[in-house]
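Trainee: I'll drop the sequence and a predicted model, then ask my questions.
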Amino acid sequence: MKKKITFISLIIICIIMFLITTFCPIYKVEGNSMSPTLKNNDYVCIKKTKSFKQGDLIAFEYNNKLLVRRVIALSNDEVNIDTNGYVFVNDKKLEEDYLSSRKDNPLRDEVFPYIVPNGKVFVLGDNRRQSIDSRMRDLGCIDQKQIIGKVVMRVYPITRFSIY
């Protein structure tokens, strides 16, 4: 009986893993741009979709790398970041409980207030001091065609498993 339960459990786990890898591939996070939410060497499951909203974590391609950042503003939204690091979208201050620090990246070269171009999204890393994101003109706003999908869960390390 115990062997039968173990075998059935193993089959169920294999089916779940097949479904996850087929419909929600798993990727490794490199770097600390999304710390403390995601850390270097975390593994995340990404749902392939073009549907997302403010606050979602998205994955996109940039210079042949997969980057994960948080959606802050959508097409035609106005973004402003004050000298204390507080972010305003369409004059509404964002509640960003996920940040450990609001210190700005010294490489920031975008001028605020900023209007997000049509068909693009404005993204920021949760580690504002180190993140390369839409505040830098080299990366800028992300074209929706570049977006692979939305991060739906962190699967590894198991001790930090999270659903987003």
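Mentor: Perfect, thanks for sending it.
Trainee: drop to CA atoms for contacts and neighbour counts, all remaining ones
Mentor: Noted.
Trainee: distance check, the residue sitting nearest the centre point of the chain against residue 71.
Mentor: With distances taken as Cα atoms, centre = their mean, the residue of the chain nearest its centroid is residue 57 (2.8 Å). Residue 57 sits 6 Å away from residue 71, going by Cα to Cα, to the nearest Å.
Trainee: could you do residue 44 as well?
Mentor: Residue 44 sits at a distance of 17 Å from residue 71 (criterion: Cα to Cα).
Trainee: of those two, who's got more company?
Mentor: Comparing residue 44 with residue 71 by other Cα atoms under 10 Å, the one with more neighbours is residue 44, at 26 against 21.
Trainee: next one: stretch 118-127 to chain centre, how far?
Mentor: Per Cα atoms, centre = their mean, to the nearest Å, the displacement of stretch 118-127 from the mean C-alpha position of its chain is 9 Å.
Trainee: what does stretch 126-134 give?
Mentor: On Cα atoms, centre = their mean, the centre of stretch 126-134 falls 11 Å from that of its chain.
Trainee: and stretch 77-89, by the same measure?
Mentor: Taking the mean of its C-alpha atoms, stretch 77-89 sits 19 Å from the chain's own mean (Cα atoms, centre = their mean).
Trainee: what about residue 92, neighbour count?
Mentor: 11.
Trainee: swap in residue 105?
Mentor: Around residue 105 sit 16 other residues, with neighbours defined as other Cα under 10 Å.
Trainee: likewise for residue 103?
Mentor: Using other Cα under 10 Å, residue 103 is surrounded by 15 other residues.
Trainee: please report how far it lies from residue 130.
Mentor: Residue 103 sits at a distance of 9 Å from residue 130 (criterion: Cα to Cα).
Trainee: likewise for residue 90?
Mentor: Taking Cα to Cα as the criterion, residue 90 is separated from residue 130 by 25 Å.
Trainee: go on, residue 38?
Mentor: Between residue 38 and residue 130 the distance is 13 Å, computed by Cα to Cα.
Trainee: same check, this time on residue 114
Mentor: Counting by Cα to Cα, the gap from residue 114 to residue 130 is 21 Å.
Trainee: now the strands for the protein?
Mentor: Remark: strands of the chain, listed N- to C-terminal, are 26-28, 43-47, 57-62, 65-73, 78-81, 87-89, 92-93, 114-115, 120-124, 142-143, 147-156, 162-163; assignment by DSSP state E.
Trainee: and here's the other structure:
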Amino acid sequence: MLIVVALLLTFLIQTFLARVYEIPSGSMETTLHGCTGCTNDRVLVDKLSYRFGDPAPGDVIVFRGPTSWEDGEQLAVPSSNALVRGLQSIGSLVGLAPPDEKDLIKRVIAVGGQTVTCCDAQNRITVDGKPLNEPYIYYLPEAGPPTQSDFGPIKVPDGQLWVMGDSRNNSSDSRVPGHGPIPVANVIGKARFVVLPFSRIKSIDDTNPQRVALSAPSTAPAGAPLALGVIGAVPLTAGRRWWLRRRRRPRRRTGRDSAG
């Protein structure tokens, strides 16, 4: 009975709240790590936040690839064996196997109604004529010079997103002919944290590239309480509040408070 309850809870959590995905390719380097034969990053994807709002520029999202994205870097590749494929489908429901849908991961660059173009004289993508600040971009040395392929101007239709990989010369994304923007309805969730391997545990930078002045990456993004609860950070938060209360207690003045 306990096993059944545990499986049911796992299914509900991964369906409605959060799920861990494996990153199999280097298209999001160095934000996310993935390569054949390596210890790939596992990321915690928050499925709840976008029930109350839409993805924003800078968000790293997992989404179902449209049919036109047949050559995208899938987070899961179903087996060609019917029996194995069936077991994968069952296992994916409880987190014992990779998800069986064609899921992809990229960063949101522009949203519906915005016009995106590449590139200005300084090799920067522009949105509505304004250059982006993209500190997360990585150029794979063997993929050629650190320049981006020209495209646009392209106006993103309402209800769609223009998405790109952080490893700018090593990503099959919205720039590819036949790909283009993706529907907001295809978005599964927002990648919040790298949870494995332990040496790479971190929050995932969601810096808005459309801001003129860069601010420090958020260490507690919206929806983080869900992810933090998963990794057991609530006791740390409670401890911090206790420490702050102690620090705020007024001290009695003594002769030692004078300068010198």
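Mentor: Arrived safely, thanks for sending. These numbers were taken from a predicted model, which means no experiment stands behind them.
Trainee: quick check: the aligned residue for the residue nearest to the centre of the first structure in the second structure?
Mentor: Across the two structures, residue 57 of the first structure finds its equivalent in residue 60 of the second structure, going by TM-score structural alignment.
Trainee: residue 90 and residue 130 of the first structure: which has the busier surroundings?
Mentor: A count of neighbours by other Cα under 10 Å puts residue 130 above the other of residue 90 of the first structure and residue 130, at 18 against 14.
Trainee: thought that one was touching residue 33?
Mentor: Yes - checked against Cα atoms under 8 Å, the pair residue 130 of the first structure and residue 33 is within contact range at 5.9 Å.
Trainee: contacts only, for residue 85 of the first structure.
Mentor: Each residue near residue 85 of the first structure by Cα atoms under 8 Å, 6 or more residues apart in numbering is listed here: 102-104.
Trainee: tabulate those in TSV, adding columns for distance to residue 160 of the first structure.
Mentor: As requested, these are exported to TSV (distance: Cα to Cα, whole Å):
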residue	distance to residue 160 of the first structure
102	23
103	25
104	27
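Trainee: which of those does the second structure keep?
Mentor: For the contacts of residue 85 of the first structure, the aligned pairs still in contact in the second structure (both residues aligned by TM-score structural alignment, their matches' Cα atoms under 8 Å) are 103-104.
Trainee: for residue 10 of the first structure, state which of the contacts of residue 85 of the first structure is nearest.
Mentor: Set against residue 10 of the first structure, the nearest of the contacts of residue 85 of the first structure by Cα to Cα is residue 102 (45.2 Å).
Trainee: isn't the closest one right up against residue 86?
Mentor: Yes - contact criterion Cα under 8 Å: residue 102 of the first structure and residue 86 qualify, at 7.2 Å.
Trainee: what segments of the second structure are helices?
Mentor: Counting by DSSP state H, residue ranges of the helices within the second structure are 2-16, 82-93, 224-230, 234-248.
Trainee: who are the packing partners of the first one?
Mentor: Helices and strands touching helix 2-16 of the second structure, by 3 or more Cα pairs under 8 Å, 6 or more residues apart in numbering; DSSP states H and E, are helix 82-93.
Trainee: quick one: the helix it packs on aligns where in the first structure?
Mentor: Helix 82-93 of the second structure covers no residues of the first structure once aligned (TM-score structural alignment).
Trainee: just to revisit the earlier point, shared neighbours of residue 38 and residue 130 of the first structure, anything?
Mentor: Common contact partners of residue 38 of the first structure and residue 130 (Cα under 8 Å, 6+ apart): residue 32.
Trainee: tell me which of the helices of the second structure sits nearest to residue 22 of the second structure.
Mentor: Evaluated with Cα to Cα, the helices of the second structure place helix 82-93 nearest to residue 22 of the second structure, the distance being 12.3 Å.
Trainee: could you list the buried residues of stretch 226-245 of the second structure?
Mentor: 226-227 (16 or more other Cα atoms under 10 Å).
Trainee: report the aligned residue range of the first structure for that stretch.
Mentor: Stretch 226-245 of the second structure falls opposite no residue of the first structure when the two are matched by TM-score structural alignment.
Trainee: end to end, how far does that stretch reach?
Mentor: Stretch 226-245 of the second structure has an end-to-end distance of 25 Å (criterion: Cα to Cα).
Trainee: and for stretch 18-31 of the first structure?
Mentor: For stretch 18-31 of the first structure, the first-to-last residue distance is 27 Å (Cα to Cα).
Trainee: and what of stretch 90-101 of the first structure?
Mentor: Stretch 90-101 of the first structure has an end-to-end distance of 22 Å (Cα to Cα).
Trainee: centre of the chain to that stretch, how far?
Mentor: Averaged C-alpha coordinates place stretch 90-101 of the first structure at 15 Å from its chain's average position (Cα atoms, centre = their mean).
Trainee: ok, residues contacting it?
Mentor: Contact with stretch 90-101 of the first structure is made by 36-37, 77-80, 86-88, 126-129, as judged by Cα under 8 Å, 6+ apart.
Trainee: try it again at 6 Å.
Mentor: 78, 87-88, 126 (Cα atoms under 6 Å, 6 or more residues apart in numbering).
Trainee: which parts of it are buried?
Mentor: Of the residues in stretch 90-101 of the first structure, those with enough neighbours to count as buried (16+ other Cα under 10 Å) are residue 99.
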